[in-house]
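Engineer: All I have is the shape, not the residue letters:
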């Protein structure tokens, strides 16, 4: 007969082993259920895998064509001179002794601080010779441009063409090897809902890929005083630094150039805009060969004709566009177009909207003579107009005149001047009886930027010919020859100096 202690021991072991077996069984079932619940080993449909592969293929194909663009610009800022020349003890003695001490008139001088500003954007290689398409605002006023390829090679870049109206520019580099060139697609064939892939360097994070769809097309967006028409809207994430980079379709073709976002915070909220690539293709050749896009300019402000305007003007139908203002001295004014005229036809084409007239005028060559049919005094009149040329400065001038802030200025080789008046004397630190024209702006990268002159300088004479008035300034500069040399007589903050320049 077995010992009772031995029997109890065997029974305890049997219970223990049974418990361990049941516990292992429960854990195994639980783990299996967990795997099923949380999809550790989940089957993925082939369609999803194919879509993922398509995105990967697009990224691998397009990324080598995308570049990062880094710019440097030097800004010259006026440093307040009173800080350097005021006597800090004068007010102390006045308060302590209760009397005013004689003020000393220190010579006031103007000091400038040069501040270097860096920027970043993106671009896309469009030609094996080193042509890169980007945004105009990415390289605007840049004094130094560095282009970094996808393979980390860096090159110095030069802007060879720019167009503020479309916010596009072409930068040229001299590559040491072969470049991978992007495929340009057809932006007219895109559909709302199509896949859209943005590639660029947001916040300096190079070669970033984001995915979304075409949210809308043919949207008009206003930014920095310019209206960008028929842009592509996408919810693919676009941020600072993406500007100038490509918007790509699912086939790896460039359909747009990422340009701007709508955001109250400064970051992406899913509303980004791109310039259609077809618009870029239409102006690439003149940008590469001429450095600009030549567009016609009429010099009027217009608005659509509504039912009341048509009825009160004697028109039987609502058609054409109404002229609300004519800019003095420009093409429309010279031809005799008046405020209140309704433009019915332009160059033989019927005008149904303001946008159509703007497109037709812009597509026309400057200095071209065009017949315009207007409705005036209950009858049609034909007026021949010689178009001017659209420029960024021309548009700014028109906007100034329209806002009542017009001020007559002159320009020469990137230098903008205005007439000196006595009320400018204190600001410029010159005597009220000074005579000449004041430099108000010198465009970065222009020929005038090489003269050694600054905004705020008073030009008293050029080549010993007085420039007391704008008319004298324009007369002298027309006869000036850079190869023979230019002598500037300048009053700079009360100091009379001479500056010379000769083109070698």
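Structural biologist: Ah, there it is. Since this is a predicted model, take the numbers as computed values, not measurements. Residues are numbered from 1 along each chain as shown.
Engineer: For the rest of this, base every contact and every neighbour count on C-alpha atoms.
Structural biologist: Noted.
Engineer: just how off-centre is whichever helix in the chain runs longest within its chain?
Structural biologist: What stands out as the longest helix in the chain, according to DSSP state H, is helix 4-38. Centroid separation for helix 4-38 versus its chain: 72 Å, with CA atoms, centre = their mean, to the nearest Å.
Engineer: Check stretch 279-291 too.
Structural biologist: 17 Å.
Engineer: ok so, going back, and the next element down the chain from the longest helix of the chain?
Structural biologist: Downstream of helix 4-38, the next assigned helix or strand under DSSP states H and E is helix 46-62.
Engineer: helices or strands up against that following helix?
Structural biologist: Using 3 or more CA pairs under 8 Å, 6 or more residues apart in numbering; DSSP states H and E as the contact test, no helix or strand touches helix 46-62.
Engineer: Show me what that helix is in contact with.
Structural biologist: 182, 209, 250, 251, 252 (CA atoms under 8 Å, 6 or more residues apart in numbering).
Engineer: buried residues in the helix or strand harbouring the second one?
Structural biologist: Translated: residue 209. According to DSSP H and E, residue 209 maps onto strand 208-223. For strand 208-223, a neighbour-count test (16 or more other CA atoms under 10 Å) marks 209, 210, 211, 212, 213, 214, 215, 216, 217 as buried.
Engineer: check contacts around the fifth one.
Structural biologist: Counting by CA under 8 Å, 6+ apart, residue 213 makes contact with 192, 193, 194, 195, 196, 197, 234, 235, 236.
Engineer: State the next helix or strand along the chain beyond the strand holding residue 209.
Structural biologist: strand 226-234.
Engineer: tell me the angle of that next one relative to strand 208-223?
Structural biologist: Orientation check (axes from the mean of the first three to the mean of the last three CA atoms, to 10 degrees): strand 226-234 against strand 208-223 gives 140 degrees.
Engineer: Next one for the comparison:
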């Protein structure tokens, strides 16, 4: 009441022209306020990107990766295993539902569930497996026509070549990684002796068994290992797997070779003591009694320089050839002993039991 009387008294004292000016000023302020509100709604805080602002070369590369993902992912599956709770990936190689995956994913499986790209979940069963190469063939139970991935030629891969890997990381949706071949895998003289293909793209938990593909969408490898921080992936060359599939499908049991020695790195001090110059080769730490190497005349403190003419400098390089050669086959060891170099042929036998990883 007091405020109303004060305003009325103020208006009586104010001249009409002054009052009109005040009203006009208020109206202009209101218009300005509305204009700013409209401007705030019309012009957002961010800068909207122009869809036409593209680099033609990058856009073509972008479309190529999109086509690759769409082409490949339809045949990539997730593999779930009970009771181990293992999760991995795989890819369909035959319309009847034959799938390749990693052996370590399905090892000790009692029940296998396969999740297809269309999210359908079906049961599967193991058809054949090989622990040495670390791959398995599983099959979808039931009938159907499934999309497949063609298998390529891993022997023609080149360092620096673009490749893609697909899988189900951490058991989630399928994903595509793109990288380059950092080291090309190769088959060696024996049927399953090989170097892994190394790629500079991640290999996360759950992606073991997934395909490594070239830019044509052809499988050139299967992911089975990763670096400790999982930033580097390792794949079995697909040519190694292709060579074994027909034999495993016929029910043949492949038994890989055993030498019967314990190996270690040849240090500079040991090389000086043994007279090995230049320093090269792998030290035989001990020879197991009544095993192939011992029967062939290999001694403790021998230095293995090569296996089947493949030069070796690490125990893993010797074991790769031995464990990739079938029982009953003969390998040729080039040995350095007491200042002399000579060749020892060894017929490989069966591994007698569970021994440590440096024995082969």
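Structural biologist: It's in. Values in this document were obtained by computation on a predicted structure and should not be read as measured data.
Engineer: Could you tell me the TM-score of the two chains?
Structural biologist: Between these two chains, after superposing, the TM-score reads 0.73 (TM-score structural alignment, normalised by the length of structure 2); 333 aligned residues with a CA RMSD of 3.9 Å.
Engineer: still on that earlier bit, quick check: angle from the strand holding residue 209 of structure 1 to helix 46-62?
Structural biologist: 70 degrees.
Engineer: So what's the gap between strand 208-223 of structure 1 and the chain middle?
Structural biologist: The mean C-alpha position of strand 208-223 of structure 1 is separated from the chain mean by 16 Å, CA atoms, centre = their mean.
Engineer: Would you state the helices of structure 1 in chain order?
Structural biologist: With DSSP H as the criterion, structure 1 has helices spanning 4-38, 46-62, 82-85, 90-97, 136-139, 277-289, 307-313, 331-335, 354-363, 392-402, 425-428, 470-479.
Engineer: So what's the gap between stretch 370-390 of structure 1 and the chain middle?
Structural biologist: That offset, for stretch 370-390 of structure 1, works out to 33 Å (CA atoms, centre = their mean).
Engineer: Give me the buried positions along that stretch.
Structural biologist: 370, 372-376, 384-390.
Engineer: Using CSV, please lay out those together with distance to residue 486 of structure 1.
Structural biologist: Output for the buried residues of stretch 370-390 of structure 1, formatted as CSV (distance: CA to CA, whole Å):
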residue, distance to residue 486 of structure 1
370, 40
372, 45
373, 48
374, 48
375, 52
376, 51
384, 41
385, 38
386, 35
387, 34
388, 30
389, 29
390, 30
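Engineer: Trace stretch 129-142 of structure 1 over to structure 2 and give me the residue numbers.
Structural biologist: Under TM-score structural alignment, the match for stretch 129-142 of structure 1 in structure 2 covers residues 96-109.
Engineer: so how far does the matching stretch reach from one end to the other?
Structural biologist: 22 Å (CA to CA, to the nearest Å).
Engineer: so which of the helices of structure 1 gets nearest residue 70 of structure 1?
Structural biologist: helix 136-139 (8.6 Å; CA to CA).
Engineer: Which residues does that closest one contact?
Structural biologist: 71, 119-121, 145, 159, 162-164, 167-169, 243-244.
Engineer: would you list these in TSV and tack on distance to residue 153 of structure 1 and neighbour count?
Structural biologist: Formatted as TSV, these follow (distance: CA to CA, whole Å; neighbours: other CA atoms under 10 Å):
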residue	distance to residue 153 of structure 1	neighbour count
71	16	20
119	19	16
120	16	23
121	16	29
145	14	23
159	19	23
162	25	28
163	27	20
164	29	16
167	26	20
168	24	25
169	21	29
243	20	29
244	19	36
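Engineer: Spatially central, which residue of structure 1 would that be?
Structural biologist: residue 137 (2.7 Å; CA atoms, centre = their mean).
Engineer: Nearest to residue 307 of structure 1 among the contacts of residue 213 of structure 1?
Structural biologist: residue 192 (33.5 Å).
Engineer: What count of nearby residues applies to that closest one?
Structural biologist: By other CA atoms under 10 Å, 14 other residues sit near residue 192 of structure 1.
Engineer: Residue 218 is in contact with that one, correct?
Structural biologist: No: assessed by CA atoms under 8 Å, residue 192 of structure 1 is found out of contact with residue 218, at 10.5 Å.
Engineer: Distance of the residue nearest to residue 112 of structure 2 when sequence neighbours are not counted relative to residue 306 of structure 2?
Structural biologist: Nearest residue to residue 112 of structure 2 in three dimensions, chain neighbours excluded: residue 81, at 4.8 Å (CA to CA, 6 or more residues apart in numbering). From residue 81 of structure 2 across to residue 306 of structure 2, the span is 41 Å (CA to CA).
Engineer: Equivalent analysis for residue 3 of structure 2, please.
Structural biologist: From residue 3 of structure 2 to residue 306 of structure 2 the distance is 106 Å (CA to CA).
Engineer: Could you check which of the two has the larger neighbour count?
Structural biologist: Neighbours were counted for residue 3 of structure 2 and for residue 306 using other CA under 10 Å; residue 306 has more, 21 against 8.
Engineer: thought the more buried one was touching residue 281?
Structural biologist: Yes: between residue 306 of structure 2 and residue 281 there is a contact at 7.2 Å, judged by CA under 8 Å.
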